[in-house]
Every structure is written in C-alpha cells, then in structure tokens.
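> Got a predicted structure here, sequence first:
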Amino acid sequence: MSFDGKSVIITGAGKGIGRACALYLAGQGARVIAISRTRADLQSLAAEIDCRTVQADLSDPQAARDAMAEAGPADFLINSAGINVLESSFDMTDAGYEAVLGINLRAALITCQAFARARVAAGGGGAIVNITSIAGHRGFAEHLCYAASKAGLEGASRVMAKEFGPHGIRVNCIAPTITLTELALEAWSAPEKSQPMMVRHPVGRFAEVEEVAASVALLLSEGSAMITGAVLPVDGGFLSV
C-alpha cells in the first residue's frame, strides 16, 4: 500500500493505536496531521516523523471543531482518541459517563462531521476509519460506558456510511481485541483478568498496535474501495469462537 500524496488526520495520535497509525502511514508516504491533548506526545511524535500537530482536548465539543478546522482538509480521517473509566453498572458516575462518552463517541461524531463537510466541499471522496472495540460486542465487567461508546460509534458509522456514500466517502470501523497500549495495560494488568481472556483467543495472544495500524491502512486503501459500513474485528479470532 502506498499513500504518497495523501493526507490523514489522526485523533489520539500521541499514544497507542493512534500513534502506531501515524508511524505506519507516514512510512507509507502519507502526510500526517496528528491531534492529541498532550503536547509532549505530539512533540515526541514530530521528532520521529514529519507531521503537523494540533493540540486539543476533544472532550470539549468546540475544541474538537476548532481542532478539525486547524487540521484543514485531508484525504482520510482516523478516530483513535479514546479513554476508559473502570466503573461497573452499579457504580457508574456522571463524571465517568461524561468523560468516556464525550471522548469516545461525541468527539468522533464531531470530527467525522467536520471531515465529511470538508470533503464534500472539495468534491467528495475520502475515507474514515473509527477505532471501536470487541467491548462493543461482548460484555466485560467494569466497561459499561466504554462498551456503550464503542457500540454507539459502530452504529453511528453505519449511518454515516449510508449518508456519506453518495459523496464517495467510505466509513468503516476497526474493532480490536485487547491491544497492548497504556490504556489496556491499566485495565488488564492483573493476571486473574488477562489470562482468562487470552485463552479465548485462538492465536493465543493479544494484539500489537502495529497490527491494528496495518488493518486501518488496509481499510483506507484503494484495495478496500468496495468496503463501507463494515466493522472489521482485529481480534485473533476472539469473536468467532
């Protein structure tokens, strides 16, 4: 896959899957516009690849819109910004709900909207990949709001695929299994939690961020020109068995 001459906006580009996507796509020739709330993460990314950076707290709707305006038009959008607050159904708090749904769902809808409007103004075309999770398909303890945000984003992505499709804009989701990011390590560090999950993966391991990034690139590429409204599990077979 070559992305020479193409540009991509990546939210959550400072860490984890978003950063892996930035590194991967830059290596394939793409011009990266990296959005993150942490300046140090953006600075370290810019030291590794030639990219533009936009610092923004996407939990603020206006900041999300301003960040997309600053990022400018691009060929692709990857929504990787995400957080989790480990609260059970019994213990959910308003603050936890607002934090998780604000970043994982609302911010993604805002960035998709801004991206699509810019693409239509430029004549159409382009592609979006939203990072969701197998947590939107299976029930994991203490992941109430996280699961709701990811399942919600998949549903919204199907709507956007239908509405953006006539303008040549494709919208798909990648649903990774536990991927070895800082967020996942916090949630799954205890062996009593991680081992029962790992044995349910036919490949016998969790995902690496680079593997998820390669799958994202596939859905952005011309090789996936007939794929839209889809959710691709990158889960080592977890959902199939």
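That came through fine. Numbering: from 1, shown residues only.

> Every contact and neighbour count from this point should use C-alpha atoms.
OK.

> Tell me, how many residues neighbour Pro191?
As a burial measure, Pro191 scores 10 neighbours (other C-alpha atoms under 10 Å).

> ok, it to Gly16 distance?
The gap separating Pro191 from Gly16 is 21 Å, by C-alpha to C-alpha, to the nearest Å.

> so where do the helices sit in this protein?
For the chain, the helices defined by DSSP state H occupy 16-27, 39-48, 61-71, 94-101, 108-121, 144-164, 182-188, 191-198, 209-220.

> Can you tell me what sits against the fourth one?
The list of residues contacting helix 94-101 from outside it, by C-alpha atoms under 8 Å, 6 or more residues apart in numbering, reads Ser59, Gly82, Ile83, Asn84, Val85, Glu87, Cys145, Tyr146, Ala148, Ser149.

> dropping in the other structure now:
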Amino acid sequence: MDFTDKHVVLTGAGKGIGRATALMLARRGARVTALSRSAADLEDLRSEIGCIPIAVDLADPEATRAAAIRALPADYLINCAGTTELESFLDLKVENFDLLLAVNARAPMIVSQEYARERIASGRKGAIVNVSSVSSFIGFADHAAYCASKGALDAMSRVMANELGRQGIRVNCVNPTVTLTPMALKAWSDPAKSSGMLSRIPLGRFAEPDEVAEVILFLLSDEASMLHGLAMPVDGGFMVN
C-alpha cells in the first residue's frame, strides 16, 4: 500500500491507534495533517514524521469545522479521535453522554462533511475510514455512552456510504476489539474485567495499534476499491464467539 504524494487528514493522531496510523502513513510516503487536542503530542509527532499539526478540541463544533477546512484539500480522511468515560447506565451523567457523542460521532460528521464537500466540488474521488469499535455491536457494562457513540458512528457511516459513494467517495468503518492504547488501559486495566473479555477472543489477546492501522490503510487504499459501507471487526474472532 503506497501513499506516496498523497495527503491524509487524520484526527486523533496524538496517541494510540491514531499515532500508529500516522507513523505508518509517513513510512509509506504520505503527507499527514494531524489533528489532536494535545499540542504537545502533535509537536512530538511533527518532530518524528514532519506532519502538519493542528491542535483542536473536537468537542467544540465550530473549532472542529474550522480545523477541518484549514486541513483541506486532502486525498483521504481518517476519523480516529475518540474518548471514553466509564459509568454504569444508572450513574451515567448527561454531560459525559453529550461529550462522547460530540467527540466520537459529531466530530467525524463535521470533518467528513467538509472533506466530502471539497472532493465533490473539485470533481475528485476519495475515501474515508471511521475508527469505530466492537462496542457498537456489544453492550459492555459501564460503557453505555461509549457504545451509544460508536453505534451512532456506524449508523451514520452507512448513510455516508449510501450518499457519498454515489459521488465517488468510499466510506468504511474499522471496529477494533480492545486495543493496547492509553485509553484502553484506562478502561480494561482491572484483571477481573479484562480476563472475561480475553476469554471471548479466540486468538487469546488484545490488538496492537499497528494491527488496526494496517486495516485502516488497506481500506483507505486503492487495493480496497470495491469495499464500501463496511463495519469491519478487527477483533481476533471476538464476534464469532
């Protein structure tokens, strides 16, 4: 998968899957515009791969739209930014529910709108990969807001695929199992919790960020030219168990 001379906009590039994806894109020739809330993370990434850094709080819709417009034009878009809060359903706070919907679903909508508008106006094809989660399929305890936000992302992506595909823009989701990122360690550090999850994964382990990044790049690439509207588990077989 060669991305030489391609420009990729990547949200959530500062940590975890996003950072792994940015590094992999750079190794394969891409020019990366990296969006993240943390200016320090972006500066670290810029020093390593020479990306174009844009610090933005994706919970702010106006700032998100301005950042997206600033990042364009681009050949491809990856919506990888995400956040989580762990609360039981009965204890779930409205403000946390709203935050997760804002970052995990509304921000991808805004960035994708601006990306797609620019591609359509210029008469060029494109591809979007939205990084979702197996949490869009499964009702994990203490993840009500997170599951809802990722379910919303998957549902919106199906509509995007239906509408934008007719304009030459492919849209797919990647749905990883627990991936060994700082956010996942926060959510799954308790062995009593993680052992139950691991027991349902036939391959017997959680994913590494690079393993998810490989699938993201494949779906973005011309090699996946007939793949469209997918929600693709990257889960070690979790969904078949």
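Looks like it came in fine. Because the structure is a prediction, the values reported are computed rather than measured.

> before we move on, back to that, TSV for the contacts of helix 94-101 of the first structure, including neighbour count and distance to Ile178 of the first structure?
Shown next, in TSV, are the contacts of helix 94-101 of the first structure (neighbours: other C-alpha atoms under 10 Å; distance: C-alpha to C-alpha, whole Å):
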residue	neighbour count	distance to Ile178 of the first structure
Ser59	22	23
Gly82	27	14
Ile83	16	14
Asn84	23	13
Val85	19	16
Glu87	17	18
Cys145	25	17
Tyr146	28	13
Ala148	18	17
Ser149	26	16
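
> Could you point out which of these is nearest to Leu218 of the first structure?
Gly82 (21.3 Å; C-alpha to C-alpha).

> who touches the closest one in this structure?
Gly12, Val100, Ile103, Asn104.

> follow-up on the earlier one: quick check: which of the helices of the first structure is buried the most?
helix 16-27 (a mean of 23; mean count of other C-alpha atoms under 10 Å).

> picking that back up, need the max-distance pair from the contacts of helix 94-101 of the first structure.
Farthest pair in those, by C-alpha to C-alpha: Ser59 and Glu87, 18.8 Å.

> for the residue positioned nearest the centre of the second structure, what are its contacts?
Central residue of the second structure (C-alpha atoms, centre = their mean): Cys80, 2.2 Å from the mean position. Applying C-alpha under 8 Å, 6+ apart, we find Cys80 of the second structure in contact with Leu10, Thr11, Gly12, Ala13, Ile17, Gly18, Asn130, Val131, Ser132.

> now do Ala66 of the second structure
For Ala66 of the second structure, no contacting residues are found, by C-alpha under 8 Å, 6+ apart.

> How about the one 5 residues further on?
Remark: with contacts taken as C-alpha under 8 Å, 6+ apart, Ala71 of the second structure is in contact with Val9, Thr33, Ile54.

> thinking again about what came up before, including distance to Ser47 of the second structure, could the contacts of Cys80 of the second structure go into CSV?
Below are the contacts of Cys80 of the second structure laid out as CSV (distance: C-alpha to C-alpha, whole Å):
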residue, distance to Ser47 of the second structure
Leu10, 17
Thr11, 18
Gly12, 17
Ala13, 13
Ile17, 18
Gly18, 16
Asn130, 26
Val131, 25
Ser132, 28
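
> Mind checking which of these are in strands?
In strands, defined here by DSSP state E, the members of these are Leu10, Thr11, Asn130, Val131.

> Can you tell me what the third one aligns to in the first structure?
Structural correspondence for Asn130 of the second structure with respect to the first structure (TM-score structural alignment): Asn130.

> Surely that match and Ile174 touch.
Yes: contact criterion C-alpha atoms under 8 Å: Asn130 of the first structure and Ile174 qualify, at 6.4 Å.

> Give me the more crowded residue out of those two.
With neighbours defined as other C-alpha under 10 Å, Asn130 of the first structure and Ile174 compare such that Asn130 has more, 27 against 24.

> can you redo the contacts of helix 94-101 of the first structure as CSV with distance to Leu180 of the first structure?
CSV is the format used below for the contacts of helix 94-101 of the first structure (distance: C-alpha to C-alpha, whole Å):
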residue, distance to Leu180 of the first structure
Ser59, 24
Gly82, 14
Ile83, 14
Asn84, 15
Val85, 17
Glu87, 21
Cys145, 21
Tyr146, 17
Ala148, 21
Ser149, 20
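
> Go through those residues and say which is closest to His137 of the first structure.
Closest approach between the contacts of helix 94-101 of the first structure and His137 of the first structure, by C-alpha to C-alpha: Ala148, at 9.8 Å.

> list the contacts for that closest one?
Leu101, Gly136.

> Mind picking the two most distant members of the contacts of Gly82 of the first structure?
Gly12 and Val100, at 13.8 Å, using C-alpha to C-alpha across the contacts of Gly82 of the first structure.

> ok, the closest residue to Arg200 of the first structure other than its chain neighbours to Ile131 of the first structure distance?
Nearest residue to Arg200 of the first structure, sequence neighbours excluded (C-alpha to C-alpha, 6 or more residues apart in numbering): Phe238, at 6.1 Å. Distance, Phe238 of the first structure to Ile131 of the first structure, by C-alpha to C-alpha: 17 Å.

> What of Asn84 of the first structure?
Distance from Asn84 of the first structure to Ile131 of the first structure, counting by C-alpha to C-alpha: 14 Å.

> Over to Leu218 of the first structure?
According to C-alpha to C-alpha, Leu218 of the first structure and Ile131 of the first structure sit 14 Å apart.
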